[in-house]
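Chemist: Predicted structure and sequence below. I'll ask about it afterward.
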Amino acid sequence: GNFMLAHDYEDFPSDIFTVMMGAGATVTVGDSSTGNQTTYSCTDFLNADMTTKVLISMQIPFAAQQETMMTYKVSERHENAHAYVNASFRMTVDSTLTVTGTPTLAFGGIRAHACRATQTENYLVGKVLSNQNTLTTACNLMASELIPDSGPGDTKYRSQLSVNFFYKFYLSLLPNLPSSLASAATPFERPISTGEINYDTDPIEYPVSEYMPKIDAILQTSGEAHYADDTPVVQGTLYAAFVTSTQASADIESIDPSVALGMPGVVDFVSASDIPGENNVDTNVGVPAAYVEPLFASTSVVYYNQPIGLIVADSQSHADEAAKFVAVKYSNIQTPIVTIQDAINANSFFPEPTPFLSVNTITSGDVETGFSSSDQVFEGVVESPSQYHFHMETHQCVVAPEEDGRLVMHISTQWPASVQSLVSRVLAMPLSRITVGLKRTGGGYGAKILRSGIVGCAASVAAHKLNRPVRLIMNLNQNMEIQGKRHPYLTTYKIGVLNSGKVQALQLMYYSNGGATYDASMGSMNMALTTADNTYYFPNFSASGKCCRTNLPSNTYTRAPGCLP
């Protein structure tokens, strides 16, 4: 698979391919149309036509006597990152430090595909490595023949890396290196990280200020802590997956789950028509009807990947696969409003119908007076982008109906009471018949204050309808696509200063990208406004804001919401 990626995609810097090229590996390719097999070197394989062909095997030769092979790589991170440059070197050197045979110097990240420094290889044949001139000439020759194409990383940096790798390899072949050079030849091994915290406390004040380990520390660091998805699977458990919209702003003409319902393991499709109570998961009071967030969209969609329903099946893989085959037809498809500037141009802002759903203006003094008394007045724009929470535990919920119709739920949330209230509303069920529990949350950072209600309500509707336990464990893709992120902001400013540098007046206008529904937009905006002056005193100050409505998943609280850089 890795070899075929290197064959098909010029921008794929395969470490494995470069290593195998350096090792002198060959690959055998079979032609399904003729039955013939052909063996290629790594270089020839890159140019082979693989139509109707499949890679059958790889042959890696044994190392020869006195042969040394080393590999190198520099990337953004030590793990799980493509290389800026990688290299694989193989060379046979006898007891007199003379190069015997032709060495192999393979590089990735220099050209579109992995390549070899053939001129340098040919030069080194028969050369004595202890001769300083050999090293100098080889490095200069390599620098001249390895001219990097455009790609990730600075071209000069990548060119120097290739020479540096060769220099390290060259030194590793020389015996009795002086200490000043030994570190260049020896791969650096980072020791296991350690750390300690020292507390300056006064025993007289104990238990105040007394050091105590976190209660869950051992369980969490040992991996023994249980989360929602660790709830034991009981007999009859079903697995759910969201069916989401493929348009960002459109009316729904029809929803046809028939193909999905005929797929292996599928039990049911749950939609808005199965909700016994209100199709409403909004946590705010006084939201105008046109802005209410539904659990399942039924007449229109207002963002891409908006939940339309659930596929419930006998396994997670069956549910995930079948969810792709629910056919939804759309009409009145509109160009989505995506950015803050799009919303400003379209005059798309959330109304402020109640004191709890409104934005306060912060003022002190008179900014116009301050500007008129300033020697210099400047204006500009500052933008702060979005940010995904990246909690290790995604949104997830396990709901089980009791024999008397009560529901017991284990959910990853930062606000269990809100989830209970929303489920009560959606199912038209008394709060006393809904138990919401959690042992711990595997990271929230604000994302699980308001957005976990969607997951809890969806799983509850399915469990209530089918009278069976339902697990709704969102994968990372859906967690990023359906749930909101940190609010992006665009702020215009006007500032008046004296020639001495003292600020006379500051006027700020904040615009946030709230997404499709209210969620936490008003609260985050008000927090932004109340912290806008930071620790500074401005004799004349004004900060106001507007929350933009766009066709994105509703953005939500994120750690230190509204506190902008």
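Modeler: Thanks, I have it. Numbers count the residues shown, from 1 in each chain.
Chemist: only C-alpha atoms for contact and neighbour calcs from this point on.
Modeler: Will do.
Chemist: Let me know how buried residue 137 is, in neighbour terms.
Modeler: 14 (other Cα atoms under 10 Å).
Chemist: Please identify which helix or strand holds it.
Modeler: If you go by DSSP states H and E, residue 137 is part of helix 132-145.
Chemist: Flag every buried residue along that helix.
Modeler: By neighbour count on 16 or more other Cα atoms under 10 Å, the buried set for helix 132-145 is 135, 138-139, 141-143.
Chemist: this is the other structure I want to compare:
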Amino acid sequence: MRKLIQPAGSNTQGSTVGKSRIHESAIRHVTGSAQYVDDQVLPLNTAYAAVGISEHTKGDINSIDLDDVRSSEGVIDVITIDDVPGHTDIAPVFTGDPVLADKRIVFHGQPVFAVLATSVRLARQAAQKATINISPQQPVLSTDSAHEAEEFVRPAHTMQRGDANKTLSQASQRIQGEIAIGGQEHMYLEGQVSVAVPQEQDRMLIYTSSQHPSEVQKLVAEVLGIKLHKVTVDMRRMGGGFGGKETQAAQWACIAALLAARNRIAVKIRLPRMQDMMVTGKRHPFLNRFDVSFNQHGRITATNIQINGDCGHSADLSDAIVDRAMFHADNSYHLGDCHIVGHRCRTNTVSHTAFRGFGGPQGMMVAEAMIEKIARRLDLDPLAVRKINFYDNEERNFTQYGMKIEHNILPDLVARLETSSDYWARREAITQYNKNSPVLKKGLALTPVKFGISFTAKHLNQAGALVHVYTDGSVQVNHGGTEMGQGLHTKIGQIAANEFGISLDDIEVTATRTDKVPNTSPTAASSGTDINGKAVQNACIEIRNRLSEFYLKSLGLSKDLLTDVVFNHHQVSIENHQISFLELVQQAYIGRVSLSTSGFYKTPKIHYDRATGKGRPFFYFAYGASCSEVTVDTLTGECMVERVDILHDVGTSLNPAIDIGQIEGGFIQGMGWLTNEDLRWDDKGRLISNNPATYKIPAVGDTPKIFNVELYPDPNPEDSIYHSKAVGEPPLMLAMSVWCAIKDSISSLSEYRLDADLPAPATAENILMACNKIRRALESQ
């Protein structure tokens, strides 16, 4: 059931923003007419690339024999790292990501060479024929092993407040614990794909499925040894990204560009699904440990938290990802005196990368694990412990990194959901049910979300846009964000239509292109609408002001009335004067008024000092809460999610239908991460959950039988676009209520006295083991 509660304060001049509008490509998605990179009409004589990968996990490359590859049917060219004319390292921030293996192997499946052939089949067949001689070495495959070997991709970072160790040592109530949190495969519908088309002289045109076209532009230019202005990247839409195409789409574009430049023909590369899963990074697995003290009411007085991110073989974005885990280790709770250290562990697996939530979910799980353990120790309902630890508006209102919690709506939001979900009556009924049901056990949990919105790297919090108004009254918009199915272009179109007071049908949002808007940030960190929407709005305002000045002058009115000019319903009016938008545009064109401009926006207020571990890294927080009910078969570990109630904060919703869709999708994806999505590597470092048959994502049948989603009616107090809030990442963490509800059902075996030792994901196997562990504990008492 969807409840569309529209917050007050929406709208400015037009009437497009704040209404549910269909996704701009929805019909094309359904009918199959939406154009993805794989649908591109290719130039004549386009050739196809494939990569040859390592069958070893770690070792030195002694020799690479590619003779059989070169002589294979249809082969045009073969390249290794030695054939790269420019930079060979394509790491996004720190070094360590060669475009092809450079003298050593650091993970199983690492691309060693690339082959170009006349067809996809022939390229992939040829790639199997190499002989790669490697001196194997012992790989590092866990965070504990990384600590023992002192293998880290970046130095540790610390945040602290007060003297946590002193407070812990003096506490009467104190517990320790750890939680293992698995990674997650992005499983985008559209795999990694790029097309490189050589242009005149040394220019290159790239079509790519990437969340970061400007980074693709930069890296392609660097590997080719040319300037950025010679490379144009075009990105119309992705079939899903979720972070997996923020940095790791660049490698395939670079390989295609290298082969295209060498052979002066268009080159396409599309990874087969199994290889895609093997050679691209995942959500980081984490192993987090905590030591927490609290009073008799369950209020936390001190915490010592160790966060260990499994980064894979290189840094990629791991420094910022582990930082965000540290920023969110409090979730919604004041941690008292605290000490938090984050380790970036190097292991010999694929380099893990961005994934929806960017480390935040793994940090929040520590907070929820602590709350659950405290509640069972004190024989309290976990919701009561959660509520007593919420940030308040008095003394307990600063985070561990020194940011003040302002406009804290969470207590009210949780109270509303507590009532609407009928939490306490259901708690009583479930407790009674469990007393009379020896095998099937129900669980209930209500968990909060507080998620910071902004890139943790300050310089990424900027965006540009380009807006053209044509003489027929239509408008074309280009911006730096990328569309991956989340509805960004739809919201951008609504913003432009709203500013000019015209219909959404008169707005065309074009493909993201580096030759239209330069130096763009990735579409990530839930910031797509926030920053690009503001940039588009600023461009529209500039053109609107030019039109208003022209109109006032034509009427002989003062420029001082500029802000009184109203654009609405395809009309422009001031006092008793009115003209159609189309007529005004045509007159302005005749009057030589520029009808095109660029827009720019940078997020205000944000700063963070890594030396002190203090600052304001986020512009604002998005809040939410979810209440989940599950049924667990304690003899098999099978789990069914029966009902979910969500109340989520999106500020003033720009498009309630799209926002609710994002909440529903984010929740289900988060539920998959915490329940049945189980990444597995063998003891040699080979990914064995490498295809849809061995890696299970949620299906339609996993959708909760009852699924209520409601928007919390409160505008963003910060000056975001129309006082909306980001909705891309925060909903994923609402799924923590499912994990906590499963723990609740298992705990009922001990009449809620023992906390279930349940890692994530809570697969049937892990649930059964947790049940058996509690049974053994009861038998030993």
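Modeler: Arrived safely. Just so it is clear, the structure is predicted and the values come from calculations on it, not from any experiment.
Chemist: Once they're superposed, tell me the TM-score.
Modeler: Once superposed, the chains reach a TM-score of 0.61 (TM-score structural alignment, normalised by the length of structure 1), with 359 aligned residues with a Cα RMSD of 1.8 Å.
Chemist: which residues in the stretch 251-400 of structure 1 form helices?
Modeler: 258-261, 316-323, 340-346, 367-372 (DSSP state H, counting those that start in this stretch).
Chemist: and those helices as JSON lines, adding mean neighbour count and distance to residue 516 of structure 1?
Modeler: Shown next, in JSON lines, are those (neighbours: other Cα atoms under 10 Å; distance: least, Cα to Cα, whole Å):
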{"stretch": "helix 258-261", "mean neighbour count": "17", "distance to residue 516 of structure 1": "28"}
{"stretch": "helix 316-323", "mean neighbour count": "21", "distance to residue 516 of structure 1": "23"}
{"stretch": "helix 340-346", "mean neighbour count": "16", "distance to residue 516 of structure 1": "11"}
{"stretch": "helix 367-372", "mean neighbour count": "18", "distance to residue 516 of structure 1": "34"}
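Chemist: which stretch among the ones you listed comes nearest residue 487 of structure 1?
Modeler: helix 340-346 (10.4 Å; Cα to Cα).
Chemist: The closest one - contacts with which helices or strands?
Modeler: Where contact means 3 or more Cα pairs under 8 Å, 6 or more residues apart in numbering; DSSP states H and E, helix 340-346 of structure 1 is packed against strand 503-513, strand 541-548.
Chemist: of all those strands, which lies closest to residue 58 of structure 1?
Modeler: Checked against Cα to Cα, the stretch from those lying closest is strand 503-513, at 52.5 Å.
Chemist: mean shift of the helix or strand following that closest one relative to structure 2?
Modeler: Note on strand 503-513 of structure 1: by DSSP H and E, the next helix or strand toward the C-terminus is helix 521-530. Mean deviation of helix 521-530 of structure 1 relative to structure 2 after superposition (mean Cα distance after the TM-score superposition for structure 1): 0.4 Å.
Chemist: thinking again about what came up before, for the helices and strands packed on helix 340-346 of structure 1, give me a markdown table that also has distance to residue 308 of structure 1 and mean neighbour count.
Modeler: A markdown table is the format used below for these (distance: least, Cα to Cα, whole Å; neighbours: other Cα atoms under 10 Å):
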| stretch | distance to residue 308 of structure 1 | mean neighbour count |
| --- | --- | --- |
| strand 503-513 | 23 | 24 |
| strand 541-548 | 24 | 24 |
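Chemist: May I see these arranged in a markdown table, with distance to residue 241 of structure 1 as well?
Modeler: Output for those, formatted as a markdown table (distance: least, Cα to Cα, whole Å):
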| stretch | distance to residue 241 of structure 1 |
| --- | --- |
| strand 503-513 | 28 |
| strand 541-548 | 30 |
